[in-house]
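**Student:** okay, here's the prediction I keep looking at, along with the sequence it came from:
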Amino acid sequence: MAPAKNSESRVLALIKHPFVETFTWLYLIAQAVLRYVFSPVPPPPSNSNSEIPKRESRAQDKGLGGIWSRVNSTSALQVHSLMYRFHPSVHYDSAYPSQQQIKEQIVALWKRYDLERRTVFETRVTSVKKNDKGQWIINNNEEEYGLFDGVVTAVGVCGDPQMPTLPDQEKFKGQIFHSSNLDGKDAKGKKILIVGSGASAIEALEFAVKSGAAEIDVLSRSDKWIIPRNVLVQSLLAMNVLGQETSLSWIPEWFLKKFFYRDLQDIAPTDDGIFTETPMANSELFDQIREGKAHWLRGDIVSVEEKGISFNHRAQGVPKGGPGKERLIEGDIIVMATGFKRPSLNFLPDVVFEEPYGPPNWYLQVFPPKYPDICANNSTFVNAIGTVGNMHIGIYTRFLIMFLTDPLTRPTEQRMKTWIDFTRFMKRFAPTKAFDFFTYAELIYWYIFVLLINPFRWKWALFVFFGIGRALPLMVVEQESAFRKELLKQRKDN
């Protein structure tokens, strides 16, 4: 009966929402095509333990899945899943999948490619350095950990929860939780105070709404751009090839205020442009505000009282700490939507942090100029729009494979620094630093430029962009290696 019911509901949905449902069906078909064409064939089963396992400092339940193992079950993807395909083989049943769906896809991928025997949990990496032969040693212990040709630092940008102490918070008679620790908490019929903004605030909002909270107040020190959960809007914003605020940025900002904010334009930013910080993606917040169930309050926390938070409510355009009207915002639960600590990269060699080429000012933002065999994948990013998924994570990793496999494609330290300086020059008028904000279209420009400037990289283009066509460049590299060996032999003989 279940399949018939599901089919019936699909048909009814198609009649009621023909455009949305048609797009959904096309998306499901597209996912099937992506899996068939671009997913690498899993390796054959092996009982060999000769391969050196990868290291992960957390336990399996908190490590496998990254940040998706450490957020609430009520959390969901904020960008359209079309823009969050961390591997071609992932399969989503909805546009904005839940935490559980995403984690299930990660675990399935981990098992499908036999990564269980290649992963060691609860092993903290404190240092990586090169030996005399140019290979990498972990924790100064070659015997225990082995030798490596390259390093991928996939620590991400979200580590442990960041939980600052509020003034006089010991007075509060209710409960205080971090936004990532809300599963199992009873919020039904209660007043929720959310401290902070950004993705963590959206996570807390989703919990409060799904838990049946009576009232939700978001207390934010500053205004932040909010965009709808709409793949068209998100894609158009990500198409800014310059990756910065320009004289034309007022156009998307005007459209957002006019057609998305509408009657709530007083909570839209007035000083910061859409291309300066990562916007929040949520369509539910405004609905909750219009229904009177939620409020977005701009201001500063003065102190915590028994029944809530004493809050200095500022008007639009008044800076942090500026004048406002102080009042008590009552609540039963305070949720600290204060984000996460950024994981440290201190295990990398000291030289990669030397200015003016310290992170995020690296080649393609992830390769330190001294070492093209280090790929800090998704670990140096600051702010961006539409830049998640295998479309760039996979590309960066395949750049690393190309550099390790083909010596003629490797950039020299000076050329890497020249590229960084060139990017700084191109973005010299940006309100943020060159690598503090970028868009997906800007990344595509980077990739194409870097491939085109070196003819030896041309043969790798299909592999770098799509993960296919590796046989041809490998064959060419073998021929080049054989030629170099023969040439070296002839020189020795002469």
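**Tutor:** Ah, there it is. Numbering: from 1, shown residues only.
**Student:** alpha carbons only for contacts and neighbour counts from here, please
**Tutor:** Fine.
**Student:** what lies in contact with the top strand by length along the chain?
**Tutor:** Identified as the longest strand of the chain according to DSSP state E is strand 294-305. Contacting residues not belonging to strand 294-305 are listed as 166-172, 215-223, 267, 285, 288-289, 309-316, 320-321, 324 [CA atoms under 8 Å, 6 or more residues apart in numbering].
**Student:** one more structure, for comparison:
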Amino acid sequence: MDAVQQLHEVVSWPRNAVIYVFQVFYRLFQVGIILLFSPNPPKNDHQPSDKPFGRIAVIGAGLTGVSSAAHCIAHNFDVVLYEENRSIGGIWSHVNSTSGLQINSMIYRFHPGVFWREGFPRRDEILGEITKIWKQYKLESRTRFNTKVTKVRRANETGVHEKGKRSKWLINDGEDREFDAVICTVGTCGKPMTKGFEGEDKFEQNGGWVVHSSELDELSGSGEDEDEKSDKQESNGHANGHSKKSFDVRGKTMIIVGSGASGVEAAEWAVEKGADKVWILARDDKWIIPRNVVFDTFLSMQPFGREMPLSFIPEWFIRKFHYGDLAERVAPAPGTRGLFEGTPVVNDTILNHIRCGKVVYERCDTQRFTSEGVLVKKHTDKEEEVEIKADVVVLATGFERPGIDFLPEDLFPERYERPNLYLQNFATEDWSVLLTNAAYQNAIGTVGHFHIGIYTRILLTFLLDKGARPEGEDMKLWVDVLRWFKRGARGGALGFFTYMELTIWLFTFHLLRPDRLRWIFFIMQGWGVTYEDADRLRVE
């Protein structure tokens, strides 16, 4: 056995050496990004209020909201950050501690100032970085916790289409005075979606458990204090009569309804906690791609944002080298769901769990609960119905999409609703309303990368430079042109994009309007527009 162990150490040494060198390089790389691109934070809580260029309301204190507010403050715009709950972090404050990034943190730099210790950090590290930016940029005094935004209205009746004029905004009752712009960062994940199935009560009365995937930490009692548990239960709107403190999944059978990212993470959680058997019930197959930063970046570099004639090449590689012997059992069948038609799941371990028998992947439709488990209809020629017995059923059914009904309806006329917005994030009726990541649906790339700062600085440029502002018809034309280029794409032209496609949008934003080129280093890199410019620049 010692000889085998020594041989294993000899074989693994080169791999460990490569990993070590990469980690050193990545940390040095992050230091360079921080030094080059991280804007200077204010020296005190009152710095931007002396001569601010303008005032901006940011709705939602998640990752995108905190980052957007930090960029505004750094460039001498005052902000008020509204948060419905009593903590920052958005969806990351409502998921399990085992939840982590689906992509490498190298392409999840939501602010230049973040410093990741792991390639695929989990919830606590992500929340730690969000909190660090929030504190570093003096946002504590500017955050309104427990404040739900119910209404955003114009302070004047002048619309943006009146030449030379623009809207100003009031939030709720207007207690925070007028704002020059609004950044809506409510994200794409709201309250857990708890789809009800017939017979659920009967299953629970017989001693079974039904929980949402976001509640799994509560089952093991890990990672949360009593206030956090209370917040999560209130947010989920779901709690059964069991004593969560005494629950233990070891040796039990767990069914997971749903095969998306939350379902895969729930299966990993169950295996880690020692569940005897785990079932994933997949209504349809999601693409699972490897946790490889080079390969994943390559996929996100596809510039067309849709299935193309050669898309079968990366799909073949994934089937052959990632799925392997599981391709027919787990991967989407050829011709059913293209790789560039929906957000993939990024995971390395779940396929090994399926291969080893720790997790059973079943293609089926969930019909209803029974007293001992779940009745499903298998996806076979016979479509047979079978009962799968279990102790726990996890609803990995995702999260409700947050509504934006607090914004004026006239901002989103027919055919220009989410996600059909200017640059996918600006309301076509008023450029002073930005919905960063709130119009996102599907992509290969990330919603937590450098574009957050770029979109924020585009808005700041509009506020600073009247000549750079787009007209309403121009914004609609951009949407229409993209629809024409991507006609026939499943989900619509803006329903799916790659990160390269998004980058192309941002560069053409400058190239098609040469008068904006003087702002390119500010918009793309964040250089310039500081407190020292207060006397030279002013919101018009």
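**Tutor:** In hand now; what should we look at? Everything numeric in this text was worked out from a predicted model, so none of it was measured.
**Student:** TM between them?
**Tutor:** Comparing the two superposed chains by TM-score structural alignment, normalised by the length of the first structure, the resulting TM-score equals 0.89, with 462 aligned residues with a CA RMSD of 2.5 Å.
**Student:** follow-up on the earlier one: are any of the contacts of strand 294-305 of the first structure buried, and which?
**Tutor:** Neighbour counting over these (16 or more other CA atoms under 10 Å) leaves 169, 172, 215-223, 267, 285, 288-289, 309-316 as the buried ones.
**Student:** read off where the longest strand of the first structure ends up in the second structure.
**Tutor:** Strand 294-305 of the first structure corresponds to residues 359-370 in the second structure, going by TM-score structural alignment.
**Student:** how close does the residue sitting nearest the centre point of the first structure get to residue 488 of the first structure?
**Tutor:** Here the mean C-alpha position of the first structure is nearest to the C-alpha of residue 388 (CA atoms, centre = their mean), at a distance of 5.2 Å. With distances taken as CA to CA, to the nearest Å, residue 388 of the first structure is found 45 Å from residue 488 of the first structure.
**Student:** the residue nearest to the centre of the first structure sits in which helix or strand?
**Tutor:** Following DSSP states H and E, one finds residue 388 of the first structure outside all helices and strands.
**Student:** now do the contacts for the equivalent of it over in the second structure.
**Tutor:** Taking TM-score structural alignment, the alignment pairs residue 388 of the first structure with residue 447 from the second structure. With CA under 8 Å, 6+ apart as the criterion, the residues that contact residue 447 of the second structure are 108, 437, 440.
**Student:** how about the helices of the stretch 301-450 of the first structure, start to end?
**Tutor:** Using DSSP state H, counting those that start in this stretch, the helices of the stretch 301-450 of the first structure run over 390-405, 413-426, 440-452.
**Student:** list the buried ones in the shortest one?
**Tutor:** When neighbours are counted by 16+ other CA under 10 Å, the buried residues of helix 440-452 of the first structure are found to be 440-444, 446-447, 450-451.
**Student:** so where is that helix in the second structure?
**Tutor:** Residue span in the second structure matched to helix 440-452 of the first structure, by TM-score structural alignment: 499-511.
**Student:** what's the average distance of the matching stretch to the first structure?
**Tutor:** Compared with the first structure after fitting, stretch 499-511 of the second structure deviates on average by 0.5 Å (mean CA distance after the TM-score superposition for the first structure).
**Student:** now check the first structure for the residue matching residue 270 of the second structure.
**Tutor:** Using TM-score structural alignment as the criterion, residue 270 of the second structure maps onto residue 208 of the first structure.
**Student:** how about residue 92 of the second structure?
**Tutor:** Checking TM-score structural alignment: residue 92 of the second structure goes with residue 68.
**Student:** quick one: that match from residue 409 of the first structure, how far?
**Tutor:** When CA to CA is applied, the distance between residue 68 of the first structure and residue 409 of the first structure equals 35 Å.
**Student:** ok, residue 380 of the first structure next?
**Tutor:** With the distance defined as CA to CA, residue 380 of the first structure ends up 23 Å from residue 409 of the first structure.
**Student:** next one: residue 133 of the first structure
**Tutor:** The spacing between residue 133 of the first structure and residue 409 of the first structure, counted by CA to CA, is 20 Å.
**Student:** compare these two (neighbour count), which wins?
**Tutor:** residue 409 (18 against 6; other CA atoms under 10 Å).
**Student:** hang on, that one packs against residue 454?
**Tutor:** Yes - in this structure, residue 409 of the first structure is within contact of residue 454 by CA atoms under 8 Å, at 7.0 Å.
**Student:** find the residues that touch each one of these two.
**Tutor:** None of the residues lies in contact with both residue 409 of the first structure and residue 454 under the rule CA under 8 Å, 6+ apart.
**Student:** from residue 511 of the second structure, how far off is the residue nearest to residue 205 of the second structure when sequence neighbours are not counted?
**Tutor:** Setting aside the residues directly before and after it, residue 205 of the second structure is nearest to residue 371 in space (CA to CA, 6 or more residues apart in numbering), at 8.0 Å. From residue 371 of the second structure across to residue 511 of the second structure, the span is 63 Å (CA to CA).
**Student:** do residue 134 of the second structure as well
**Tutor:** Distance, residue 134 of the second structure to residue 511 of the second structure, by CA to CA: 34 Å.
**Student:** what do you get for residue 409 of the second structure?
**Tutor:** Counting by CA to CA, the gap from residue 409 of the second structure to residue 511 of the second structure is 32 Å.
**Student:** now residue 143 of the second structure
**Tutor:** Distance check for residue 143 of the second structure against residue 511 of the second structure: by CA to CA, it reads 37 Å.
**Student:** for residue 215 of the second structure, same thing?
**Tutor:** Counting by CA to CA, the gap between residue 215 of the second structure and residue 511 of the second structure amounts to 48 Å.
**Student:** residue 283 of the second structure and residue 366 of the second structure: what is the separation?
**Tutor:** For residue 283 of the second structure, the distance to residue 366 of the second structure under the criterion CA to CA works out to 8 Å.
**Student:** one more: residue 252 of the second structure?
**Tutor:** Going from residue 252 of the second structure to residue 366 of the second structure by CA to CA gives 20 Å.
**Student:** returning to that earlier point: most neighbours of all the contacts of residue 447 of the second structure, which one?
**Tutor:** For the contacts of residue 447 of the second structure, neighbours were counted using other CA under 10 Å, and residue 437 has the most, 23 neighbours in all.
**Student:** tell me the residue in the first structure aligned with it.
**Tutor:** Residue pairing (TM-score structural alignment): residue 437 of the second structure is matched to residue 378 of the first structure.
**Student:** many thanks, we can stop here.
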